[in-house]
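Colleague: no sequence on this one, just coordinates:
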């Protein structure tokens, strides 16, 4: 079993002291939060700094934004304060799925499916995101964003709006013959086009940085294997510059020793976090390879206890490392927890049971007992009540 105390002792010759125990909370931190913590540690330790030449440009530009507070800082702080745990996880997933223009790059049904929550809960949080300072962040595309702005100004006209998008090519060529088949006159339509032209095409300006870095990336190679790429630049980024100065001042020497010890302890935490996270992800991609490659639409059974058994890490460490962690996959950005699925019966996952129920003909209308009987032919032996539970989850996401 990989024990944190052994790792720290072997790499730094330090004991696992109070500072390091306190630092274990960094296992819960996202890369963004960890980078902030390291920056503060560097500010407090004059012999330690971050080598920004090793930081990816997109990360560097985000943390060095000319704005006092970036929009993403505001969003994270706002929703972390005002939302409870279930809604917070939904919101984090949505924020990680935004592109640079502020559009959502995933559909509510996909988020519902991944997080196994009703789609109406996803839509509630999308509405919260759009309503933040009425910016419209979280719209799916320019059309939805234009409609959002027009409704906000109380200038939305469904007939004009629909005609505008149905005949964009004709409008571009200055041809308005399509109005002949409608009760709308050219002047009214041109006035409405001016209203649309006064709207923005995206929630955020191109130079607004909304980058949130996933904690890891799973990439597909040419031979259809999966490769883990951790956002581990922080391991080589923390630099210590010792002072080679002889002095008989005990207080000065003690301070220098403390600065070096703080550096070594912080480096140990960052290295252990990276090492453990890679172990967890290695197990996950091995078990869920077919799902990640989109060869099948359900997960194999895997839970935190099994992860602990296969990695040698404690369940508490597994839990910390999976808290608020997101990973970029061929299926999009997902919470790492979304790649786990508990066993329901035998070696069959809850994800597979949901998949089979959803692919049962007329599952929305036939009885739960009948579904349970049909599932037995696939060696899925579950009660009518369990069928009802998963069926309701599926229906709430449709």
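Modeller: Yes, it's here. Note that the structure is a prediction, hence the values are computed from the model and not measured.
Colleague: rest of the way, CA atoms for contacts and neighbours
Modeller: Will do.
Colleague: Would you quantify the distance from residue 260 to residue 145?
Modeller: Residue 260 sits 52 Å away from residue 145, taking Cα to Cα, to the nearest Å as the criterion.
Colleague: Tell me how many other residues crowd the closest residue to residue 395 other than its chain neighbours.
Modeller: Counting by Cα to Cα, 6 or more residues apart in numbering, residue 395 lies nearest to residue 364, which is 7.4 Å off, once chain neighbours are set aside. By other Cα atoms under 10 Å, the residues close to residue 364 number 14.
Colleague: Same check on residue 22?
Modeller: If you count neighbours by other Cα under 10 Å, residue 22 ends up with 9.
Colleague: Let me know the secondary structure of it.
Modeller: What DSSP: H, G, I helix; E, B strand; the rest coil gives for residue 22 is helix.
Colleague: Can you name the residues that contact it?
Modeller: If you count contacts by Cα atoms under 8 Å, 6 or more residues apart in numbering, residue 22 has none.
Colleague: Put this next to the previous one:
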């Protein structure tokens, strides 16, 4: 049975400008230039402010120069309709623009990791069947040098994809051949096998290498947990013998594929700061990084064209009217985009200035211990902006200071009170933890309970589980795994 009901909903609709601002706030400076170029490619009304002398203002109307008159006379709305919004440079034989992004094709320097393995395969005496199996296995080895697929899965894959019926024994025999390839450890299915394959080639070199092989082969779990006392008892090793064996293991490469690197394939990520901060006589000089950010404006030519055709509506054809509506939409879109860029810059400055004021002592000295507890709501209250806006601004943004480049997220941290009632940043607690652990006796590393006692002596009343949480956030392992011989 159908029923009708009346529901009342409160919906918030965002304007095109608001949507643009929200999207642009999330983009760091390093990506903003590309975003501007993408917008210019789809909207011919947008242009660089320095492209022509038609206007010095985004929306202003300066007196026309003779050049503008020529440009107006040469521009025809009929041409605009016929070309179906295809930029003119796309119709030329050299169909590129100076605004296009050109991807340089890197030249190859030597062979890739997988080609290196295939070359070694060619040096082995194998049947065509074995070579096909080996070729498939090599194709499943990842860039770290590991075979991540199970043997039974490879057997099934060969049956379905190449109609080749093999059993696991035959696949393992071929894998053993690959295990003899360089770099040592290639084709391993887990870390233990990877290290064992490498140590096999060294086990005859010295007594320490032989002991290292036995540790990896028979006591790997104890080794990963650093239960060195158990290993020494079971293998009847004294302290020096155990230390020499562990040193041999630490020389091994846990990612053999990474050792075969092509320098041309490596990419280096450079951080482009969004803000630049200079301190002069205790005063902040904050600026936005304007590098690679062109100044935009609405094309004066299109604005004039729209004005001319709107004043002559009676004599327009249907196509011309549609073209006028299209240009009007593009003009509106261009103005929204320019306004959104401006609002983005203003919002970024507003938020960063509030952070500077909140963390003034830190930015003058650069001492991490001077960072005050600060959460997103603190800055939202100071700027009268929404917390989500503060989050978008602080995400993926960087500031360049006289003591380094930092992500904005770095300056946000929760706080807690000391025994004296003073509120301190959790970052200060983490700094003390790092110092305690870096100065500990590695033969007897500090447990979380001992770390909690040390902090309590310094007036930081923190529970052991909180110490454990901060230690994990610092990517520091438990005391047992920090133990050294």
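Modeller: Okay, I see it. The model shown is predicted, which means the values in this text are computed figures rather than measured ones.
Colleague: sec struct for the residue nearest to residue 395 of structure 1, please.
Modeller: The three-state label given to residue 364 of structure 1 by three-state DSSP is coil.
Colleague: And the helices in the stretch 201-350 of structure 1, which stretches?
Modeller: Along the stretch 201-350 of structure 1, counting by DSSP state H, counting those that start in this stretch, helices occupy 250-287, 289-292, 304-311, 315-322, 350-358.
Colleague: possible to save those as JSON lines with mean neighbour count and distance to residue 344 of structure 1?
Modeller: Listed next are the helices of the stretch 201-350 of structure 1 as JSON lines, based on neighbours: other Cα atoms under 10 Å; distance: least, Cα to Cα, whole Å:
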{"stretch": "helix 250-287", "mean neighbour count": "17", "distance to residue 344 of structure 1": "17"}
{"stretch": "helix 289-292", "mean neighbour count": "18", "distance to residue 344 of structure 1": "18"}
{"stretch": "helix 304-311", "mean neighbour count": "16", "distance to residue 344 of structure 1": "14"}
{"stretch": "helix 315-322", "mean neighbour count": "17", "distance to residue 344 of structure 1": "20"}
{"stretch": "helix 350-358", "mean neighbour count": "20", "distance to residue 344 of structure 1": "6"}
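Colleague: Same list, these, but as TSV with distance to residue 331 of structure 1 please.
Modeller: What follows is the helices of the stretch 201-350 of structure 1, written out as TSV (distance: least, Cα to Cα, whole Å):
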stretch	distance to residue 331 of structure 1
helix 250-287	13
helix 289-292	6
helix 304-311	22
helix 315-322	18
helix 350-358	16
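Colleague: Ok, which of those helices comes nearest residue 215 of structure 1?
Modeller: Proximity to residue 215 of structure 1 (Cα to Cα) singles out helix 250-287 among the helices of the stretch 201-350 of structure 1, at 9.0 Å.
Colleague: what about that closest one, distance to the chain center?
Modeller: When C-alpha coordinates are averaged (Cα atoms, centre = their mean, to the nearest Å), helix 250-287 of structure 1 and its chain have centres 24 Å apart.
Colleague: From the contact counts, what lies against it?
Modeller: helix 4-12, helix 18-23, strand 226-230, strand 238-240, helix 304-311, helix 315-322 (3 or more Cα pairs under 8 Å, 6 or more residues apart in numbering; DSSP states H and E).
Colleague: out of those, nearest to residue 68 of structure 1?
Modeller: strand 238-240 (24.3 Å).
Colleague: Could I get the buried residue list for the closest one?
Modeller: 238, 240 (16 or more other Cα atoms under 10 Å).
Colleague: Which residue numbers in structure 2 does it align to?
Modeller: Taken onto structure 2 by TM-score structural alignment, strand 238-240 of structure 1 occupies residues 296-298 there.
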